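S.K.: Just need the structure, nothing else, for what follows:
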Amino acid sequence: MGTTIIHLCYFGLINVIVVLIGYQILKKRLILLSWVLMIISLFIIHFIFQHEHPVIRMLALIVTTFTCMKVIAAANDYKNKPLGLTFIQWSAFAIGWMGMRAQPFEKLGEAPLPNAWPMIQFGISRVIAGLVLIFAAHQVALLHLAPNLNYIIITALLLVGFSLILHFGLLSISAGMWRLSGVNTYYLFKLPAKATSLTEFWSKRWNIAFSEMTSIAIFRPLINKTGAAAALMLAFGFSGLLHEIALSVPVNSGYGLPTLYFIIQGGLVLFEKALMSRKIMFLKNTVIAHIWTLFWVIAPMPLLFHTQFIKQVVWPLGGMHY
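M.R.: Here you go, the predicted structure:
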């Protein structure tokens, strides 16, 4: 326990250093250095936490990845415009918000924005719903179902429960709280079940922070050099790489599977665009479009949330043992 506390202190110090150096990188537009900073920081975090529990390792890697990606995204976003962020505003963005657009924090400290409390209330309701699902997973474990069925039901309940708590709950509460301070924050998960294409799902509805990140840091800088299709696939590939850091490295297993998941998604997005360019409009049927989207998001999901990640992270995080 004492060693873990020391490691967490190192983790906090490294992220503070990233924020401090990151602001200097922003002021001098040192985009290449921002990537170097990320690589070094993640290598150090991985080395420090390599013998910690996978849950702790995962959280340390994810938080550090997001902190470093804030530097990369902001450096790219401000490279051709004046830096409008004070250090306090930059720190609030880098530490306190999961989105990747820094500009809204230029208004930090101004009058409260509308819809803050509805967002907070929405988030609280989703946290409660998520806790109910985790409780339900514990009740299913008491039923002593067939092992495979037990694994599938409990895993599904835990994954959806954690998603409700974090993605739709805590992040919505965070968005509402920042709006009370004048920052034009927004839902990062926008009714994903309403998506009628994978293009819409990944670009406008699911994890807007990741789509902002890959768009600013990968797609936009590369599109004129590689073409739109290659830039899009590289963006999805990069998203896969970040998920490897979050889902495979902590359990030292499943390498390549999250990347394959996102390569499949990128290929299907290109397929959709090809259909549209040839006026093949089967996705215009709303029912078919919903089925198509949900199937391709969910069916390959065992590649993303592979077995060892479920056993070593998801179940323990839910207070359960496989």
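
S.K.: going forward, measure contacts and count neighbours with C-alpha atoms only.
M.R.: Will do.

S.K.: Residue 84: what secondary structure?
M.R.: coil (DSSP: H, G, I helix; E, B strand; the rest coil).

S.K.: Tell me the spacing between it and residue 302.
M.R.: 43 Å (C-alpha to C-alpha, to the nearest Å).

S.K.: Which stretches in the stretch 51-200 of the chain count as helices?
M.R.: For the stretch 51-200 of the chain, the helices defined by DSSP state H, counting those that start in this stretch occupy 54-77, 87-96, 116-141, 147-163, 171-179, 198-200.

S.K.: One more, please, to line up against the first structure:
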Amino acid sequence: MIHTLYSVLLAISFLALTRVLAKRYVLWPGMLVVLAVVNYLHFTDPPFARMVVICSVLLICMKGIVLAEWGGRLTWPRWFAFTFLWFGMEPPPFAAKPRKLRWKTDAVIGGCCLLVGLSLSIIVAHWETDSILVLFVPLSIGFHYGVLRLLTAFWRLQGIAVRPLFRNPLLSQGLGDFWAKRWNLSFSQMMARAVQRPLVLRLGKRPALFAVFLASGLLHELAITVPVQSGYGLPTLYFVLHGGFVMIEKPAWPLWLRRALALLLVAAPLPILFPPVFTQEVIRFTLNHLQIF
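M.R.: Below you'll find the predicted structure:
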């Protein structure tokens, strides 16, 4: 418990730093130092607990970097809401004046996905399978398309023009479109603002885009392999492979081919992204505990 308190204080201290010192070359190393200390404090914790703490601190630190990169100012209530009560990484909706927005569709879709995801997760928990696709999809439906969509509906009801962070991946126009506009827009927003845009002027558009995939791999190491202390380098390999393919992907290719290749490249190498230890100690652990409810 005391270690968790220390981790929270470290994350809050980093946020305070981003408010007064908006320097990327200071903030990025500072975030890594904070995460290294958090990892040390929780080194003996169970993998699931370590993942939750590390991911929470990483999310909070990245919020600070995004706010510093954005350069604008939020009122303290809006800052608190954006930083701690929303998973997206675009501050402008929280800076704008509230207005009447449609939210019921998001609420219905989110509620249905949450029920379906929970039901499938409880069923899958009883299966004797190590397939990461079978184990991960129900959790994704419940959390990514359920809980987060309900959160979107909540903020839209408050007049904050946030958008769904996960959109139908089956409609992807290709692998580049999947990562940029379909899957985990909070992460793509963060990478675009904090990595791609600063590097475009220095390296050019394509190298900056590849750097986004490399940085994504390294951040996923913190969320996946560090908590379970196994499989180091595999998430980075997953994203480097995807970055390489996005570099050669062409709009002129037939749409059916781009869609098929995108879904294949996302799904087939999932065992690389999620090593076996993570699958058992985190994903299977989560599914097993959902049966309690």
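
S.K.: Single out the most deeply packed of the helices of the stretch 51-200 of structure 1.
M.R.: helix 171-179 (a mean of 24; mean count of other C-alpha atoms under 10 Å).

S.K.: Just want the angle from that one to helix 116-141.
M.R.: Here the directions of helix 171-179 of structure 1 and helix 116-141 differ by 160 degrees (axes from the mean of the first three to the mean of the last three C-alpha atoms, to 10 degrees).

S.K.: So which bit of structure 2 is helix 171-179 of structure 1 matched to?
M.R.: Helix 171-179 of structure 1 corresponds to residues 148-156 in structure 2, going by TM-score structural alignment.

S.K.: Would you pull up how far that stretch lies from the middle of the chain?
M.R.: What separates the centre of stretch 148-156 of structure 2 from the centre of its chain is 16 Å, taken as C-alpha atoms, centre = their mean, to the nearest Å.

S.K.: quick one on the thing from earlier: please name whichever of the helices of the stretch 51-200 of structure 1 is nearest to residue 214 of structure 1.
M.R.: helix 54-77 (8.5 Å; C-alpha to C-alpha).

S.K.: The closest one vs structure 2, mean deviation?
M.R.: Compared with structure 2 after the fit, helix 54-77 of structure 1 shows a mean deviation of 1.0 Å (mean C-alpha distance after the TM-score superposition for structure 1).

S.K.: so what does that helix touch, helix or strand wise?
M.R.: Helices and strands touching helix 54-77 of structure 1, by 3 or more C-alpha pairs under 8 Å, 6 or more residues apart in numbering; DSSP states H and E, are helix 2-28, helix 31-49, helix 87-96.

S.K.: Turn those helices into JSON lines, including distance to residue 276 of structure 1.
M.R.: Compiled in JSON lines, the helices and strands packed on helix 54-77 of structure 1 are given as follows (distance: least, C-alpha to C-alpha, whole Å):
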{"stretch": "helix 2-28", "distance to residue 276 of structure 1": "39"}
{"stretch": "helix 31-49", "distance to residue 276 of structure 1": "36"}
{"stretch": "helix 87-96", "distance to residue 276 of structure 1": "38"}
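
S.K.: And these: which comes nearest residue 108 of structure 1?
M.R.: helix 87-96 (6.5 Å).

S.K.: sorry, back to before: okay, the helices of the stretch 51-200 of structure 1 in JSON lines with distance to residue 211 of structure 1 next?
M.R.: Listed next are the helices of the stretch 51-200 of structure 1 as JSON lines, based on distance: least, C-alpha to C-alpha, whole Å:
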{"stretch": "helix 54-77", "distance to residue 211 of structure 1": "11"}
{"stretch": "helix 87-96", "distance to residue 211 of structure 1": "17"}
{"stretch": "helix 116-141", "distance to residue 211 of structure 1": "21"}
{"stretch": "helix 147-163", "distance to residue 211 of structure 1": "17"}
{"stretch": "helix 171-179", "distance to residue 211 of structure 1": "16"}
{"stretch": "helix 198-200", "distance to residue 211 of structure 1": "11"}
